[in-house]
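Participant: Need coordinates for the below:
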Amino acid sequence: MIHSATPAGSPRRYGGVAILLHWLIALLVAAAFTLGLTMVDIPGLTPTKLKYFSWHKWLGVTVLALACLRLLWRITHGAPPYDAGMPAWQAKAAHALHGLLYLLLFAVPMSGYFYSLAAGVPVVYLGVLPLPVLIGPDQELKPILKQLHYALTMILAAGVAGHVLAALKHQFIDRDGVLRRMLP
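Facilitator: Prediction:
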């Protein structure tokens, strides 16, 4: 849904739960991204590399779970409307980017999960909770899922960069208070 102009008396900020989930997911996505780039650059199959792969998977599973909670919260609580002065094209662009980011918060971890399964490596969350094995090892599917996971991750990185740049533009150029909506 496209946000409408702010009516008098409407909340102009996200609530505490939405803010917490936003920043927690942002932090975990940044950590998973950084760890993913780091681990693939480690040559060979070392204990450190294996540990990083586990941590990366745990971060991905956590992001997926939190994204589910965030989507449920967003569906049941909505978002505060944009300021009446925001051009309609910007509101539509923001809505489209938010939709893309939500989609990728599901697609990136799921593609990594299926890539891991196709590689014959089950995911055991935090080293204690085995996740369901939905597909068996598949040497033909493995490189496709690896490339898909990478491509979706790069699209997510670009989307996050666009989201951050838009927030900074609103804060420092437009000075319209959009960023304050999501600050604690």
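Participant: From now on I want contacts and neighbour counts done on CA atoms only, so please keep to that.
Facilitator: Will do.
Participant: show me what contacts Gln147?
Facilitator: Contact analysis of Gln147 by C-alpha atoms under 8 Å, 6 or more residues apart in numbering lists nothing.
Participant: Check the secondary structure at it for me.
Facilitator: Secondary structure for Gln147, judged by DSSP: H, G, I helix; E, B strand; the rest coil, is helix.
Participant: Could you pull out the helices in this protein for me?
Facilitator: Using DSSP state H, the helices assigned to the chain run over residues 16-40, 47-77, 88-118, 141-169.
Participant: how far is the third one from where the chain is centred?
Facilitator: Using C-alpha atoms, centre = their mean, to the nearest Å, the mean C-alpha position of helix 88-118 is found 7 Å from that of the whole chain.
Participant: Dump the helices of the chain to TSV, plus distance to Pro184.
Facilitator: TSV is the format used below for those (distance: least, C-alpha to C-alpha, whole Å):
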stretch	distance to Pro184
helix 16-40	7
helix 47-77	16
helix 88-118	19
helix 141-169	15
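Participant: The structure of the following sequence is requested for comparison with the preceding one:
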Amino acid sequence: MIKNTRHGYGAVAILFHWVMALLILGMLGLGLYMVRLPQSDPDAFALFQLHKSIGFVVLALAVLRLLWRAVNPSPKLPAEMPVWEKGVAHLGHTGLYAMMFLLPLSGWLVVSASPWGIPTIVFNLFEVPHLPVPGDKAATEALASTAHEYGAYFLILLIVGHVAAAFKHHFIARDETLKRMVRPARGARPIPGE
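Facilitator: Purely as a prediction, here's the structure:
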């Protein structure tokens, strides 16, 4: 099935999830590698352009994913989940969505406020204009850079928690939570305990 049901995710939501997961993990790994490179490294420029290019893809997919979610609500959580656990799950998902927007936007702001004025050429195809930065560009760049760096570390924590929760549901609770994100829903199959 393409769309979500009350009991499972559809193919579109699953595709969004896994494509974005791979892109974001790649971005985090690339970002951690890049910050350790000296600026004089001959690969630095190309890696930064790749990082920015993928960042814009992540931002575009995050917007599309949020729009898809608005018209195609997520399935219900298992009925046997405690209320506090459902609350933590909602907070975790909210944090993940927030970081999907904060990181690309803060990165874009860093580049826009930078005194170097280096353009962003997405996959060597087209240039993305810089954001308008009123006031003190140096202060804006410092703030955006801090948000980008610590946001990335926070995202890593959220991902670790997300994966741990998925494994807990699969191996300990033995419910359908993880399986729902692996295969599309097939009609209105009830969740055990509902």
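Participant: What does the TM-score come to for these two?
Facilitator: TM-score for the superposed chains, counting by TM-score structural alignment, normalised by the length of the first structure: 0.89, backed by 175 aligned residues with a C-alpha RMSD of 1.5 Å.
Participant: May I have the distance across stretch 135-143 of the first structure, first residue to last?
Facilitator: Terminal residues of stretch 135-143 of the first structure lie 15 Å apart, using C-alpha to C-alpha, to the nearest Å.
Participant: And that stretch, what's buried?
Facilitator: Residues 137, 142 are the ones in stretch 135-143 of the first structure that count as buried (16 or more other C-alpha atoms under 10 Å).
Participant: Give me the contact list for it.
Facilitator: Contacts of stretch 135-143 of the first structure (C-alpha under 8 Å, 6+ apart): 114-121.
Participant: what does stretch 109-118 of the second structure give?
Facilitator: Contacts for stretch 109-118 of the second structure (C-alpha under 8 Å, 6+ apart): 119, 130-133, 137-138, 140-142, 144-145.
Participant: distance of the spatially most central residue of the first structure from Pro43 of the first structure?
Facilitator: What sits nearest the mean C-alpha location of the first structure, by C-alpha atoms, centre = their mean, is Leu105, with 3.6 Å. For Leu105 of the first structure, the distance to Pro43 of the first structure (C-alpha to C-alpha) stands at 28 Å.
Participant: what do you get for Arg180 of the first structure?
Facilitator: 43 Å.
Participant: Pick out whichever of those two has more residues nearby.
Facilitator: Shown here are Arg180 of the first structure and Pro43; by other C-alpha atoms under 10 Å, Arg180 has more neighbours (14 against 8).
Participant: Pull the contacting residues for the nearest residue to that one once chain neighbours are set aside.
Facilitator: Among residues not flanking Arg180 of the first structure along the chain, Arg13 sits closest, at 7.2 Å (C-alpha to C-alpha, 6 or more residues apart in numbering). Counting by C-alpha under 8 Å, 6+ apart, Arg13 of the first structure touches 80, 180-182.
Participant: quick one: which of those is nearest Ala32 of the first structure?
Facilitator: Met182 (21.9 Å; C-alpha to C-alpha).
Participant: Would you agree the closest one is in contact with Leu20?
Facilitator: No. Between Met182 of the first structure and Leu20 there is no contact under C-alpha atoms under 8 Å: 9.1 Å.
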